[in-house]
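Trainee: Sharing a model prediction with you, sequence too.
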Amino acid sequence: MSSDSNNLDIPAQYDASKVEDKWYQHWMENNYFHSTPDDRESFTVVIPPPNVTGVLHMGHMLNNTIQDVLVRRARMQGYNACWVPGTDHASIATEAKVVRRLREKGVKKSDLGRDEFMEHAWEWTHEHGGIILEQLKKLGASCDWDRTNFTMNPEYSESVIDVFIDLFEKGKIYRGARMINWDPVAKTALSDEEVIHKEVNSKLYHIKYKIVGENDYVTIATTRPETLLGDTAVCINPEDERYTHLKGKNVIVPLVNREVPIIEDDYVDMEFGTGCLKITPAHDENDYNIGQKHNLPTINMLNEDGTVSEEGELYIGMDRFKARKHIVKDLDEADLLLKTEDYKNKVGYSERTDAVIEPRLSLQWWVSMKELAQPALENVMDDTVEFHPAKFKNTYRHWMENVRDWCISRQLWWGHRIPAWYNEDEEFVVAKTEDEAKEKFKIKNSKHEKLRQDEDVLDTWFSSWLWPISVFDPKYIAEYQKRDPNKELDYYYPTKDLVTAPEIMFFWVARMIIAGYEYMDDKPFDNVYYTGIVRDKKGRKMSKSLGNSPDPLELIDKYGADGIRMGMLFATPAGNDLPFDEKLCEQGRNFSNKIWNAFRFLTMNMEDGVHYEPTTDINENDISDRWMSARIQETIAGVNEDFDKYKLNDAIKKIYSLIWDDFCDWYIELAKPEEYGQHISKEKLNTALGFFEQLMKLLHPFMPFISEEIWQHIQERSTEEALLITEWPKVDEYRLNKKDIQTFGVLQEMVSSLRNIRSEVNVSPKEELSVFINTKDESTAQSVSTNRIVLEKLENISSLEVGTKVEKPKVYSSSMVDGNEIYVPLEGLVDFEKERERIQKEIDRLEGFLKGIKAKLNNDGFVNNAPEAVVEKEKKKKADTEESIAKLNEQLKDFEG
């Protein structure tokens, strides 16, 4: 690289907006992100597919930055890196948005047929489906965009149906009436994991249930008085002596005047409430189980939309919460309401619509999970699939050991329609097409002329659990028993790392592992990296509804993608939440500017017409070269170890310190010419540029844009070259000289001590110092003398005396560095009177501190009861403080003399 060809086109200021789009386009045009199977080892990551309706939020920013860091480093390490992007059809969320848009046009979903509604849903998807993926490109995501998938793509959809049919034929999918979580707004069943429980302020209503044939009653306490419309019994504990007289009797359900039996079951907690329970089998899971056990009738008193049904007999068509108010009023007027009290309880809300969930008896499709889950449990617990951090294994184990059957049917139109076909007698078969269904009905000797397909669609997670398999070979599921080789699937599966949030550990992670062992007889990924939640300064999860989440694209425009990436990673250890502050992004942008200014300084030192060539060679006689080289090697080793442990925030902190502190603040300072207007020597500049190349390689996975921009400027490159495909730096054990790091570390401390002395005695950096260093041994004296240039250059030293028997000056300020004493003569530099005052003030402060330590050590209670290490620590503090006071007193005598 010559100064003529390079220096002129380096802008004075770093402008991310002009750099980031340019290099992303370059990477795309050269197809660097695309992967095809070859003889390299694969490194595969599948993106957690965002909702097709979604736009980029801060959680996506964090999650995808981490994925990109892992993928970019793997690509540089020589792996065939393949990051598969895509989106999820998100049945509930997408259908809700389509219904809302239709409503705005004055059209109800019920006015449309299924096919017409699906046309509107596809129209919405085509309009909005690619937005979030395009936004990820602004972040720098190096996905293989040619592989972009969608869970409703025809081939992918076929694989979902194939799995349903396969599991049904194995007896692992069944249809049955069970209690489910019902969302009255979305009008669909939800899984347990889609219900968010919130503590709310409720009311507890104490209601009289009159005993048949007696002038007496039992008291029932409930937070949902409207459900009494579906009561079919009252239950007591058979051991409860308070209610022995009620056995075998009946009570009257208030308002509806239905006569129901008093039953006995040890499920009832005698200590909780009144000890009497109303049993509503259709609207509470525990009540349903009791109802089944005691053969109770089931009354479904709610419609799908949360209004009272005809089975409820009263308040028909009235919204459940409005009916509650009327029921309470009517109970009170009928003298059947004993009292109402304030009550805190947890209520389930729909994750998608925020509607209050209703437990409801419903005929649904289920996956029997116990047997399927066993391999997925075992292979996580033995670390075949590793969790990072490992603490999440306990949560996973608890859920998997207590796994419940999975309700997979949803009462929606948008999604994968369940392949079940019914005849006029409501018999059904499971088949891929209507013709196949007719054949199966023939075999069963059942009617088959007029068939209808099940109206329900499959839970969205029933498609996404196949993601690591079906993105490579959707047809493999249907043909898996043949075990035909498949180049793509065999090459990329199992994938390497999954980056996701712990809240979908059961929604998605566990189910992918289950599907992997069921259909591939292998894990779907080696590692799961759990990110934390991005929270605001008050600790609240960032969300649009709270209005506490910044627009990620606006942040990128303001701070640059590199600044956002660096800022987020700097503050978020694996599995821990990120307390987001825009200052993090500012810190990232400042880091970009620091790097840019350091590089520009080097290029400005190039002499006209001189050809410069970055090198890894160093001047073995220059301690700063040896130290910087060793520090780079030490950091490479440390960063590699951090990647192995998935401690990415530790890795970026090491790189940040290496670049900002070591290279910019120390190495470049030492490289500067002694005389203003001179240039750094060609040899030194070549070495500095060689170091910069290594730094940019280390930085690239974290801050890909500025690192690429600088790397391309360091020396002339061909148009096909790019930093993202260069080799990740390897540790050079020869260059990793710990002694050089230690030697320079002592010199750094000495410089810092001299600067502290200047500050303490108020001596300007422009004032020359005479410095005396009394070293602890001859080898240190030799080392400091040999490398005295570091002290002399950085601390404006007029004379330096180093040895093991150096005489200290008469009046001085001093400090201790690693057992070596540093003295600075103060005559002619300071006002002695002020210095005496300063020293005396410091002596007074230390004596007060020492008094507190002595009091603690003279306290027998402390000495006898505190841990030995704590006592020893206090004794050392006492000795150190006494030594400091003694030295200060010596200095004071010198001043007074």
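Mentor: Now that the structure is in, tell me what you want to look at.

Trainee: all contacts plus neighbour counts: C-alpha atoms, from now on.
Mentor: Noted.

Trainee: And the strands in the stretch 201-350 of the chain, which stretches?
Mentor: 217-222, 233-236, 250-253, 258-264, 276-279, 337-350 (DSSP state E, counting those that start in this stretch).

Trainee: who does the fifth one touch, helix- and strand-wise?
Mentor: Okay, so that is strand 276-279. The elements that strand 276-279 packs onto, with contact taken as 3 or more C-alpha pairs under 8 Å, 6 or more residues apart in numbering; DSSP states H and E, are strand 217-222, strand 233-236, helix 285-293.

Trainee: here's the one I want to compare it with:
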Amino acid sequence: MSELSKTFDPAAIEAKWYAHWEKGGLFRPARPDAAPFTIVNPPPNVTGSLHIGHALDNTLQDVVIRYERLRGKDALWVVGTDHAGIATQMVVERQMEAQQDKRTNYTREGFVEKVWEWKRESGGTITGQLRRLGCSMDWSREQFTMDPHFTKAVVKVFVDLYNQGLIYRDKRLVNWDPKLKTAISDLEVETREVQGGFWHFRYPLADGVTLDGPGMEGRDYIEVATTRPETMLADMAVAVNPEDARYQSVIGKYVTLPITGRRVPIVADDHADPELGSGAVKITPGHDFNDFEVGRRAGIAAGDMLNMFDAEANVVQTADGLIPDEYLGVGRFEARSQVVAQMKALGFLIPHVTRDKEGDETAHEAEPRTIQTPYGDRGGVVIEPWLTDQWYVDAATLAQPAIEAVKSGAIEIVPKTWEKTYFNWMENIQPWCVSRQLWWGHRIPAWFDEDGNVFVAETEEEAQAQAGNRKLTRDEDVLDTWFSSALWPFATLGWPEKSNLVAKHYPNDLLISGFDILFFWDARMAMQGIHFMKDVPWKRLYLHGLVRAADGQKMSKSKGNVVDPLGLIDQYGADALRFFMAAMESQGRDVKMDEKRVEGYRNFATKLWNAVRFAQANGIGASTTLAAPTATLAVNKWIIGEVIETLGALDKAMADLRFDAAASAIYRFVWDRFCDWYLELVKPAFVDGEKGEMDAETKLVAGWVIDQILVMLHPFMPFITEELWSAQGERPYELIVAKWPEPQAQVDVHAKAEIDWLIRLVSEVRAARSELGVPPGAKLSAIINDASAQTRARIERLGSSLSRLSRIEEWRFDETVSGGAAQIVVDEATFVLPLEGVIDIAAEKARLAKARDAADKEAKSLAGRLSNPAFVEKAKPDAVEKARADHAEKSAEAERLGAAMARLG
């Protein structure tokens, strides 16, 4: 046994123990004959730093892997980082810009080597931070999505999917970032509210046609409206609803576009909503996702759709050559202003008219609108839907087995409520664009000859063999980062090579992921895993919420409410932050950041530290038995039973992935049952001023219970538990690889009933003393009326403990009490505490009445506010939630004070 310092200092033990675990290889699976348990971490970007979302995600994973390791599993937690194509290329390019350098000064190969240099020097920040959090990952097998073996897997998957007809090249609209000059995924698009305009234009009907629909008789134009006037330069149709009576007569007719003079058809399509605006919609299939689908339904092939922008979103000539020269080379927003000005000059702009209070009219060019505008989350510019040739995966075909896997239960989604969202997206899945116009990433294994024919192969030699003597040029594009990370559960195990690791650890047992990447990563892993491995990638998928600011808002740098987990670790220790994350993680709900609670869990760790110091001071050391020691004393039988019940609750919570319930179970046991009650009950009493000696049985039981606490708490608080485990005495192994509790005992119901009765009685006496203002040092008498034989016997057996814990000098039965007294009822017996001469009873009644009335008044005021629909419906949700919490608190306070008054009679 090594003596603990007086104060608990997390920083002093965290670095020591993590280095010890990692150096000793204790995170590696090392039980070849044991059942495997495997999880993979969602690989963070190699450019990343630990944020609060990472802290939640990785804490939950570490809780699970440490728990399963303690239960004897051959536990593997695969760790690695993602090459993060766009993010990493941007970081390196920014560094080059700072040195007056740029990517285009280098060959592709030269720039890629620059990225690898950056990765070797600066790419390990987040892995060091994960260590600080205590993540017990198998660092000996750390993965990177650009490692040679991983690249081999990526290339094989691409080639196999291509040969199976599941990857193809197509011309479609993509989210195009004009700053980065690449297609980006939906995940990399963020929607911002922008103040813009809604312009209304007249499109003249061609061939002398006029409208004859209701309210439009004789009109020689169709009115359209748009938030992007510049796109009219590439309009190819006007759509109206087939059921809209106003336009029935002109379906199949034409309009002549102002400015370009292009003649375009009027088509019938349900996309046009008769209830919105004029009911007619301009269609620019080359620059709008909805219009693209309308255009295809109207029979316009993607290859024939007009493109009016270059890669930087400057205007270029369309295939039909109808855009006036003055627009060519102009940026999209400048082109917008030019179009509006020209339409106004030509008389085709319909002004937006407003009236003031006096009825005076004012004409405006556009109707003001708040527009949901897509921005690139990295480039920071407005995203342009752009028609390009890209590589696509037939996601609809790959999705079918992944849908069935969830329906059949082969994959269990927790919480189950996410299944509906999963099915809805998967059943309506769109082709997946997997090509990116970058230099950093997995280069697409495709080569083109001079006629544009494509040859896909794992190597250039194989492609050349397919092409014969034709000269080949390799595709410049790289693959979407999500394409490679979709292979994470099996490529990290060495696939496509066959190995024992793949055979043993695939499928993984569990994936823990934020719900926000359900489609971008989780669903794609399900698709690729089932397709290539013929089995699901993991048996269970746990989706957790976001970590939000204390007021419920989403954290963002712009709001200034981002919380740095490393700062919290510096202040309170990793164990406290981890326990907070687990305790607050309730299935399906976001986590609200609350630094006070993190501080509270630091206090929890300190309480445990002090409890073990108390044990050491009384000669209590490490236990030598997995089974519970033999106990004869009720208090020892009771605490053994409490261990058994806590263990059962903990195991059930972990089986159900209820992290909050698991944390709550161990917290209640440690703080309440063990520290607050057991240690008080077994504390050596003072006899004639001398401290007594703790009996041998209690020392054995207490030592065993501390060991059980350390093991059960270890997944949540690994650092303090390992330190205390070591300090308690010599061990054959570190706590991280110890054995999960096996008490091999039963709950003693009689001991449980007796000690629970004692706790209830002492708690009631303490509450009465506190509520009635009895001085802490005052000794009282207790008169017990209507006591059963069992209660009398318990008082006889437990009298000394009862007196010490509740400060009762004597216990008497069946006496009449005159004057003021407090009354407590426990089971069948009434305990009367005479208070004459101890407190001023009249003054105490007055104080209680005043406090009760104040609490009651506040509770009624809050109830009135909550019953007002205007408040509940219009106030911020957080304000309503706080009002409900305050109402509950004040109502309970009023009830408690009323009960205290009643005790006084």
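Mentor: Here it is on my side, so go on. As the structure is a prediction and not an experimental result, all values here were calculated from the model.

Trainee: can you tell me which of the strands of the stretch 201-350 of structure 1 comes nearest to Ala16 of structure 1?
Mentor: Of all the strands of the stretch 201-350 of structure 1, strand 337-350 sits nearest to Ala16 of structure 1, with 41.3 Å by C-alpha to C-alpha.

Trainee: Can you give me the buried ones in that closest one?
Mentor: Residues of strand 337-350 of structure 1 classed as buried: Leu337, Val347, Gly348, Tyr349, Ser350 (neighbour count, 16 or more other C-alpha atoms under 10 Å).

Trainee: Just give me the closest of the residues you listed to Asn593 of structure 1.
Mentor: Ser350 (45.7 Å).

Trainee: Report the aligned residue range of structure 2 for the helix or strand harbouring Val863 of structure 1.
Mentor: Assigned by DSSP states H and E, Val863 of structure 1 belongs to helix 860-865. Aligned by TM-score structural alignment, helix 860-865 of structure 1 falls on no residue of structure 2.

Trainee: helices or strands up against the helix or strand following that helix?
Mentor: The helix or strand immediately downstream of helix 860-865 of structure 1 is helix 868-896, counting by DSSP H and E. Counting contacts by 3+ C-alpha pairs under 8 Å, 6+ apart, helix 868-896 of structure 1 packs against helix 832-857.

Trainee: just to revisit the earlier point, return the member of the buried residues of strand 337-350 of structure 1 nearest to Ser17 of structure 1.
Mentor: Ser350 (40.7 Å).

Trainee: Now name the helix or strand holding the equivalent of Thr606 of structure 2 over in structure 1.
Mentor: Matched by TM-score structural alignment, Thr606 of structure 2 corresponds to Asn593 in structure 1. Assigned by DSSP H and E, Asn593 of structure 1 falls within helix 582-604.

Trainee: Structure 2: matching residues for the next helix or strand after that helix?
Mentor: Downstream of helix 582-604 of structure 1, the first helix or strand assigned by DSSP H and E is helix 623-644. The aligned range for helix 623-644 of structure 1 in structure 2 is 634-655, by TM-score structural alignment.

Trainee: what residues does that stretch touch?
Mentor: The contact list for stretch 634-655 of structure 2 (C-alpha atoms under 8 Å, 6 or more residues apart in numbering) reads 64, 628, 631, 659, 661-663, 665-666, 669, 673-674, 678, 681-682, 698, 701, 705, 708, 712, 741, 743, 745-748, 751-752, 754-755.

Trainee: Next: stretch 220-232 of structure 2.
Mentor: By C-alpha under 8 Å, 6+ apart, stretch 220-232 of structure 2 touches 196-205, 208-211, 255, 277-278, 280-282, 284, 287, 308, 332-333, 335-337, 339-340.

Trainee: redo that, cut-off 6 Å
Mentor: 197-205, 210, 280-281, 335-336, 339 (C-alpha atoms under 6 Å, 6 or more residues apart in numbering).

Trainee: Name the helix or strand for the counterpart of Ala702 of structure 2 in structure 1, please.
Mentor: In structure 1, the residue paired with Ala702 of structure 2 according to TM-score structural alignment is Ala688. Using DSSP H and E, Ala688 of structure 1 maps to helix 682-699.

Trainee: which is the next helix or strand following that helix?
Mentor: Following helix 682-699 of structure 1 in sequence order, the next helix or strand is helix 704-714 (DSSP H and E).

Trainee: Mean deviation, that following helix versus structure 2?
Mentor: Aligned to structure 2 and superposed, helix 704-714 of structure 1 gives a mean residue distance of 0.7 Å (mean C-alpha distance after the TM-score superposition for structure 1).

Trainee: In structure 2, which residue range corresponds to that helix?
Mentor: The aligned range for helix 704-714 of structure 1 in structure 2 is 718-728, by TM-score structural alignment.

Trainee: Check stretch 78-87 of structure 1 too.
Mentor: The aligned range for stretch 78-87 of structure 1 is 72-81, by TM-score structural alignment.

Trainee: all strands for the stretch 701-850 of structure 2, in order.
Mentor: 780-785, 808-813, 821-826, 829-834.
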